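Peer 1: Pasting the sequence and the predicted coordinates here, then a few questions.
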Amino acid sequence: MSDKIKFEIEFVIQSSPQLLYNYISTPSGLSEWFADNVNSRGELFIFIWDGAEENAILLKRKSDEFVRFAWEENDDDDYFEMRIIVDEITKDVSLFITDFAEEDELDEGKMLWENQISSLKQVLGSK
């Protein structure tokens, strides 16, 4: 098993933290931008892309602040987290992504998030 590299990316998003939290923490919100469809049973979230299912466990969440998931098939401590950060002075809202990728898949991993967040911004009507 090779060690994955942790990476973090920040995206400024024009949205209220409450609305944004809804899009990152609920099956209906996530299915608008993150996957084709999302179902949940308790802490288990089932993400569907092109008919293929991937299961993730909701590890932690704090209302209007963050969600942290772990893919079920991962046998290591990897997770992915979406954290909402509000600048105290400007009140700008950012979505701070933490994820892990193999070294040779790092750029791909970042690009994937950029595409996903671009979809999220479209859904939110954010620039």
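Peer 2: Looks like it came in fine.
Peer 1: From now on I want contacts and neighbour counts done on CA atoms only, so please keep to that.
Peer 2: Will do.
Peer 1: who touches A101 in this structure?
Peer 2: Going by Cα atoms under 8 Å, 6 or more residues apart in numbering, A101 touches K4, I5, K6, F7, G109.
Peer 1: Give me the buried entries from those.
Peer 2: K4, G109 (16 or more other Cα atoms under 10 Å).
Peer 1: try it against this one:
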Amino acid sequence: MSDKIKFEIEFVIQASPQLLYQYISTPSGLSEWYADNVNSRSEIFSFIWDGAEEKAKMLKRKSDEFVKFAWEENDDDTYFEMKIIVDEITKDVSLFITDFAEEDELDEAKMLWENQVADLKHVLGSK
């Protein structure tokens, strides 16, 4: 098994942390932008894309601040995290993504997040 590379990517989002948190932490919010459909049973979330289902466990969360998931089929300690960061001075709100990808899939993984977050901004009416 090759080691995956951790990457971080930040997006400025014009929305309140409270609203943004709803979109990153709830099945109904996540299904608006991240996957075609999302269901959850306690901390296990089922993400559905094009009819294929992938399950992730919510490892940690803090209201209006972050969520952290791990894909069930991964047998390593990788995870993906979505953190809401508010700039103390400007009050700009950012969504800070941490994820892991194989070295040859790094650009693709980043592009996927960029596309998904573009959908999120569209849903939020953010620029």
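Peer 2: Looks like it came in fine. No experiment lies behind these values; they were computed from the predicted model shown.
Peer 1: what's the TM-score for these two chains?
Peer 2: Both chains were compared after superposition, and using TM-score structural alignment, normalised by the length of the first structure their TM-score is 1.00; 127 aligned residues with a Cα RMSD of 0.3 Å.
Peer 1: ok, back up a step: list the ones among the contacts of A101 of the first structure that fall in strands.
Peer 2: I5, K6, F7 (DSSP state E).
Peer 1: Looking at those, which is nearest N55 of the first structure?
Peer 2: Nearest to N55 of the first structure out of those is K6 (Cα to Cα; 20.5 Å).
Peer 1: So what's the residue count around the residue nearest to the closest one when sequence neighbours are not counted?
Peer 2: Distances taken as Cα to Cα, 6 or more residues apart in numbering place F100 nearest to K6 of the first structure, at 4.4 Å, with adjacent residues excluded. Here the number of neighbours of F100 of the first structure (other Cα atoms under 10 Å) works out to 20.
Peer 1: quick revisit: can you lay out the contacts of A101 of the first structure as TSV showing distance to Y23 of the first structure?
Peer 2: Listed next are the contacts of A101 of the first structure as TSV, based on distance: Cα to Cα, whole Å:
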residue	distance to Y23 of the first structure
K4	27
I5	26
K6	23
F7	22
G109	20
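Peer 1: count of neighbours near E73 of the second structure?
Peer 2: Counted with other Cα under 10 Å, the neighbours of E73 of the second structure add up to 9.
Peer 1: Which element, helix or strand, includes it?
Peer 2: Using DSSP states H and E, E73 of the second structure maps to neither a helix nor a strand.
Peer 1: what about the nearest residue to it once chain neighbours are set aside, distance to V38 of the second structure?
Peer 2: In space, and not counting its chain neighbours, E73 of the second structure is closest to K55: 7.7 Å by Cα to Cα, 6+ apart. When distance is defined by Cα to Cα, to the nearest Å, K55 of the second structure is 10 Å away from V38 of the second structure.
Peer 1: Check V123 of the second structure too.
Peer 2: With Cα to Cα as the criterion, V123 of the second structure and V38 of the second structure are 16 Å apart.
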